[in-house]
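K.L.:
sequence plus the predicted model coming up.
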Amino acid sequence: MSNREDNDQRPKERLLDPRVFVILLAAGRSSRIGKAGASKLLAEFNGTALVRRSAQVALGSTADTVIVVTGHRRLEIEGALDGLAVECVENPIHEQGMATSLASGVIRCNALGADAVLVMLADMPGLTSDDLDQLIAAFSIADGEVVVRATGDGKPGNPVILPKSLFQAVAHLEGDVGARQIIETSSLPIVSVEIGEAALLDVDTPEAIRAAGGILKA
């Protein structure tokens, strides 16, 4: 029986209705692609740019709002999202590292009244809306004061959900790091949700894109 089915059988009074916003990180330079002018987020999977596919997955989930943080090749990335009900937030200092993009997203989500953020990397083509829903359900059932982390075969992966109590710490992150240090040093319990290989599959190289079924565009 899936996690989602288990959750559906729990008494409704135990469930909260937290406002979980997705932060889709799409500001990076694709530095490991190597091919001049290429962006992994514009690679096509079944004819759809990866960043658009990732946004569609987020929109198809039970999350309240989807915030896309852009930076490198912003106009092209935002153009690939045309027509989708997402809000794009530019990170003008994205070159200083992933932490600045995560902070930009958290600051915006906090201003909009989020109770938690689901941090999603835009270069993970294996994720589905159901995967995100399993994480959100686990967060709700735990009464919201936990960190929820996707795992693949028991190994920590992505996405992760961070509650509002960690927003301030995330907003002060610096460098090319994610939220792992905050997760591991916080006093909050960590709830792991097994979603399989999708939690570990990102596409940082041309070989990885091809192996995942994508086509890299110049």
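P.N.:
Everything's here; your move.

K.L.:
could you use CA atoms for every contact and neighbour count after this?
P.N.:
Noted.

K.L.:
can you show me the helices along the chain?
P.N.:
Secondary structure of the chain by DSSP state H: the helices cover 3-8, 50-59, 74-80, 98-111, 129-141, 167-171, 180-185, 206-211.

K.L.:
what comes into contact with the third one?
P.N.:
Pointing back at helix 74-80 there. A26, A27, L41, L42, A49, V51, R52, T70, C88, E90 (Cα atoms under 8 Å, 6 or more residues apart in numbering).

K.L.:
so which two of those residues are the farthest from each other?
P.N.:
A49 and E90 (19.1 Å; Cα to Cα).

K.L.:
and the gap between the spatially most central residue of the chain and E145?
P.N.:
With distances taken as Cα atoms, centre = their mean, M120 lies nearest the centre of the chain, 0.6 Å away. Distance of M120 to E145, computed by Cα to Cα, to the nearest Å: 19 Å.

K.L.:
same deal with G126?
P.N.:
28 Å.

K.L.:
okay, one more to line up with it:
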Amino acid sequence: MVVSDGTAPDPVCAGIVLAAGAGTRYGMPKALAEGGAWLRSAVAALRDGGCDPVIVVLGATGPAPTAVDLPDGTDYVWAADWATGLGASLRAGLRAAAGTPADYVAIMPVDTPDVGADVVARVTAAAFAAPTGLARAVFHTTPGHPVVISNKHWTSVYQAAVRDSGARTYLAGNNDMVCVTCDDLATGDDRDFPATPHA
């Protein structure tokens, strides 16, 4: 497709928030953490970073988002087999994205609340520029999120996403992933446990 001025349109990137888990170590589903603040933060990071639509994958909180305060304009999908592992959530998100005009997906877990729109925008730009359409954020040499994946990889990622592997199995075998250093923007730390109150 070419727009009227002869240039190609900007790629469309859907955002996927993985928020289906029970949060066993945290003590509750992380979709509900801090009154839903983490979920709102992840949605805002994707949306303000250029993703549209933003799809939230739910699981442990139930098939309807009645327990979850979803931001306005956010789509959601329920992963019925969420308890089998992260792979189920990713597959549900990819199925939902496949029904949109998206050329890419940016995948974010719900539990990296300090990752903001500036990180998302930097990593998506790198993916758009890469011949393979693959990029991910890296924080202090540690791979993190978001991970941005062109739609030409979705089928292979979907097939490789089993149990708790998510996209890791497929991406580990692909040496063309662009690693985007984002140390200056966030820690990228995931939160597995509630904050310890100060004495």
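P.N.:
Nice, I can see it. The model shown is predicted, which means the values in this text are computed figures rather than measured ones.

K.L.:
hmm, back to that, neighbour count: G126 and E145 of structure 1, which is higher?
P.N.:
The neighbour comparison of G126 of structure 1 against E145 (other Cα atoms under 10 Å) goes to E145, with 18 against 15.

K.L.:
circling back to that earlier point, tell me who's in contact with the corresponding residue of structure 2 for the residue nearest to the centre of structure 1.
P.N.:
Applying TM-score structural alignment, one finds that M120 of structure 1 aligns to M108 in structure 2. Contacts for M108 of structure 2 were tallied using Cα under 8 Å, 6+ apart; they are G15, I16, V17, L18, A42, H145, P146, V147.

K.L.:
try G36 of structure 2
P.N.:
Contacts of G36 of structure 2 by Cα under 8 Å, 6+ apart are V68, D69.

K.L.:
could you rerun that using 10 Å?
P.N.:
By Cα atoms under 10 Å, 6 or more residues apart in numbering, the contact list for G36 of structure 2 reads P29, K30, A67, V68, D69, L70, P71, V110.

K.L.:
check contacts around A88 of structure 2.
P.N.:
Applying Cα under 10 Å, 6+ apart, the residues near A88 of structure 2 are 18, 20, 57, 59, 79-82, 94, 158, 161-166.

K.L.:
just the buried ones from those?
P.N.:
Among the contacts of A88 of structure 2, the ones that count as buried by 16 or more other Cα atoms under 10 Å are 18, 20, 57, 59, 79-80, 82, 94, 158, 161-162, 164, 166.

K.L.:
what's the farthest-apart pair in these?
P.N.:
Comparing every pair within the buried ones among the contacts of A88 of structure 2 by Cα to Cα identifies G59 and Y158 as the most remote, at 17.8 Å.

K.L.:
mean deviation of the longest strand seen in structure 1 from structure 2?
P.N.:
Ranked by residue count under DSSP state E, the longest strand found in structure 1 is strand 155-163. Compared with structure 2 after the fit, strand 155-163 of structure 1 shows a mean deviation of 1.2 Å (mean Cα distance after the TM-score superposition for structure 1).

K.L.:
read off where that strand ends up in structure 2.
P.N.:
Going by TM-score structural alignment: strand 155-163 of structure 1 matches residues 142-150.

K.L.:
buried residues, the matching stretch. List them.
P.N.:
Of all the residues in stretch 142-150 of structure 2, those buried under the rule 16+ other Cα under 10 Å are G144, H145, P146, V147, V148, I149, S150.
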